[in-house]
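> Give the three-dimensional model of this entry:
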Amino acid sequence: MESLLSAAFPDANFILNNDSASHHGHMGDDGSGESHFSLTIEWAGFAGMNRVARQRTVNKALGDLPGQRVHALAIKATAPGE
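Okay, the predicted model is just below:
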């Protein structure tokens, strides 16, 4: 996911956390250790976009990962200065 995010959002600052361990045994945990993630991303390209548009932009960049290999992805997307 990190390489996809870096390619799609040049010059973005982001932190991608694997939260799967805290969801062990819950719905969506496939045992791979890569089912639940949280992303905080700051990118100038998000300026003027609302929250939904930002999340759609992130999901588009990640392709089929969310909903296929990744059960859950919490996204906090901001523009610089927000």
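
> alpha carbons only for contacts and neighbour counts from here, please
OK.

> got the contact list for the closest residue to Ser6 other than its chain neighbours?
Closest residue to Ser6 apart from its sequence neighbours, by C-alpha to C-alpha, 6 or more residues apart in numbering: Ala12 at 7.3 Å. Counting by C-alpha atoms under 8 Å, 6 or more residues apart in numbering, Ala12 touches Ser6, Ile41, Glu42, Trp43, Ala44.

> One more, please, to line up against the first structure:
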Amino acid sequence: MMMMEKIETALAVLQPQELQIEDESHMHSRGQESHFKVVLVSAEFTDVRKVQRHQKVYAALGDLMQQFHALALHTFSPEEWQAELAIPDSPHCRGGSLHDK
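Reported below is the predicted structural model:
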């Protein structure tokens, strides 16, 4: 099973109304399936602060968190998602890892 599929399966516990997972590894120097961007819309995030939303995602991912290098999270309640907030583009890697040497 590919990492994106594993992430999708793990996040199902949050009952997403919208779930987008992008493998952004090509923008970085750590190799394949190392950097991901997740857009997640769930009623679980209604009246929940950003830090707590991220904690819920981390808890859902569990041990998977150790299997990749980076995760960009964009979490929304259904109401926020309806407001059509823009999802920012992820920055390109600036290097600086041991893998760059």
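
> coming back round to it: just the ones of the contacts of Ala12 of the first structure in strands?
Ile41, Glu42 (DSSP state E).

> Which residue in the second structure aligns with Arg54 of the first structure?
The equivalent of Arg54 of the first structure in the second structure is Arg53 (alignment by TM-score structural alignment).

> how close does its match get to Val41 of the second structure?
10 Å (C-alpha to C-alpha, to the nearest Å).

> any residues in contact with both of those two?
Between them, Arg53 of the second structure and Val41 have Thr75 as joint contacts when contacts are counted by C-alpha under 8 Å, 6+ apart.

> What segments of the second structure are strands?
Secondary structure of the second structure (DSSP E): strands at 18-23, 35-41, 70-76.

> ok, the residue sitting nearest the centre point of the second structure - contacts?
Central residue check for the second structure by C-alpha atoms, centre = their mean: the C-alpha nearest the mean position is that of Val38, 3.0 Å away. Each residue near Val38 of the second structure by C-alpha under 8 Å, 6+ apart is listed here: Leu19, Gln20, Ile21, Glu22, Leu71, Ala72, Leu73, His74, Thr75.
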